[in-house]
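Novice: prediction below, plus the sequence it came from.
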Amino acid sequence: MKNKSRLFTAALAAALMATTLSWAPVHASEGGLKSLRGAAIQAPETESADPFKTMKDSAPIERDYVQQPPLIPHKVEGYNVTMKYNKCMDCHSWTRYKETGATKVSLTHFKTRDGQELSNISPRRYFCQQCHVPQVDAKPLVANKFKPAEGIR
């Protein structure tokens, strides 16, 4: 039984490697960009060397739907978030938010998935950028016709 599972694993790995090696990305110099379905697409025009300029500190950005995690209205490059230290809490903690003028961490971040209240941020909410992302000033890659529901606002 062990030999069969080893043989199956080896065959699966070989098949995956063969598939990966046979795939070759399409470069712009070879006739342009193509979508996954093969349609030709135009690369977005960029106005600067950095197409994803992060917005500078600004007012909180309006949310588009209920329960949307707030977007980060400032740069977060180099922010250190480890098991022992979270740079975001330097400004957004309940003890510092008034002093820094930042939005305080929501009470929901102090609850376990079972609803138990904790004295510190829940481990599942500790790594901020798993839900909160920085807002960038970039042209959309695809058209977006999203409109928030009027009745919920």
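Specialist: Noted; the coordinates are in hand.
Novice: contacts, neighbours, all on C-alpha from now
Specialist: Fine.
Novice: the strand or helix carrying residue 90 - contacts with which helices or strands?
Specialist: In the assignment (DSSP states H and E), residue 90 maps to helix 89-92. Here helix 89-92 is seen to pack against helix 97-100 when contacts are counted using 3 or more CA pairs under 8 Å, 6 or more residues apart in numbering; DSSP states H and E.
Novice: okay, now the one to match up with it:
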Amino acid sequence: MYLSFLSHLILPFLFVWNQVQYSELIGSWQLTYFDGIENIVKSADYQNASSAQRANMDAKIKYRLESTVYQFVEGDTLKFIDFVNQTVVQKAAKVELKDGEILVIHEEDQDRLAKIVELTPQKLVLLPISATSKSGKMVFERIPEKK
């Protein structure tokens, strides 16, 4: 009973302590790993491709990673690169944090949600939340500010 009482007393403090603050996200983040890309590399299409086809796919994967930068700006704005019909497009969207761990990106035509799985000063791990697909986790590294 004593442990039960203590857990009811301590758990709420741990929950509040683990909540992400928007100020921790401010800055630029480069995508370095994405489970969806890992699935492509493990696919039969990739594995059975010729060396030239595989090199082409590798170049596209590298370009996708290098082009995916999230820039969280003071206030509530996220600037990011998106691919529309295989064309790179710069976008901006309003963002909010729900329950200290759910990132909501309010785009023109839809809201995208992602759970913040991990956040350190140098690393951000997001798990997109979607009813239609399981795209896997996205790992970002902070881009140092230029001085």
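Specialist: Sure, I can see it. None of these values were measured; they are calculated from a predicted model.
Novice: any idea what the TM-score is?
Specialist: Remark: TM-score between the superposed chains equals 0.21 [TM-score structural alignment, normalised by the length of structure 2]; 48 aligned residues with a CA RMSD of 4.3 Å.
Novice: next, the buried residues of the helix holding residue 90 of structure 1.
Specialist: Residues 89, 91, 92 are the ones in helix 89-92 of structure 1 that count as buried (16 or more other CA atoms under 10 Å).
Novice: with residue 99 of structure 1 as the reference, measure out to the second one.
Specialist: In this case it means residue 91 of structure 1. 8 Å (CA to CA, to the nearest Å).
Novice: what residues sit buried inside the strand or helix carrying residue 33 of structure 2?
Specialist: Counting by DSSP H and E, the element that carries residue 33 of structure 2 is strand 27-34. Within strand 27-34 of structure 2, the residues that qualify as buried are 27, 28, 29, 30, 31, 32, 34, counting by 16+ other CA under 10 Å.
Novice: so what's the fourth one closest to, chain neighbours aside?
Specialist: The reference is to residue 30 of structure 2. residue 69 (4.6 Å; CA to CA, 6 or more residues apart in numbering).
Novice: one more: the fifth one?
Specialist: Leaving aside its sequence neighbours, residue 31 of structure 2 sits nearest to residue 140 (CA to CA, 6+ apart; 4.3 Å).
Novice: what strand or helix carries the one you found?
Specialist: strand 138-143.
Novice: which strands and helices sit next to that strand?
Specialist: Packed against strand 138-143 of structure 2 by the contact rule (3+ CA pairs under 8 Å, 6+ apart) you find strand 27-34, strand 123-129.
Novice: going along the chain, name the helices of structure 2.
Specialist: Taking DSSP state H as the test, the helices found in structure 2 are 2-17, 22-25, 35-42, 44-47, 51-67.
Novice: nearest to residue 98 of structure 2, of these?
Specialist: Comparing the helices of structure 2 against residue 98 of structure 2 with CA to CA, the closest turns out to be helix 22-25 (10.3 Å).
Novice: list the buried ones in the closest one?
Specialist: Those would be 22, 25, for helix 22-25 of structure 2 by 16+ other CA under 10 Å.
Novice: from the chain's centre, how far out does that helix sit?
Specialist: On the basis of CA atoms, centre = their mean, to the nearest Å, helix 22-25 of structure 2 sits 14 Å off its chain's mean C-alpha point.
Novice: quick one: the residue nearest to residue 31 of structure 2 and residue 32 of structure 2, what's the gap?
Specialist: Per CA to CA, residue 140 of structure 2 is found 5 Å from residue 32 of structure 2.
Novice: residue 33 of structure 1 and residue 40 of structure 1, how far apart?
Specialist: For residue 33 of structure 1, the distance to residue 40 of structure 1 - CA to CA - is 6 Å.
Novice: so those two - more neighbours on which side?
Specialist: Applying other CA atoms under 10 Å to residue 33 of structure 1 and residue 40 shows that residue 33 carries more neighbours, namely 17 against 12.
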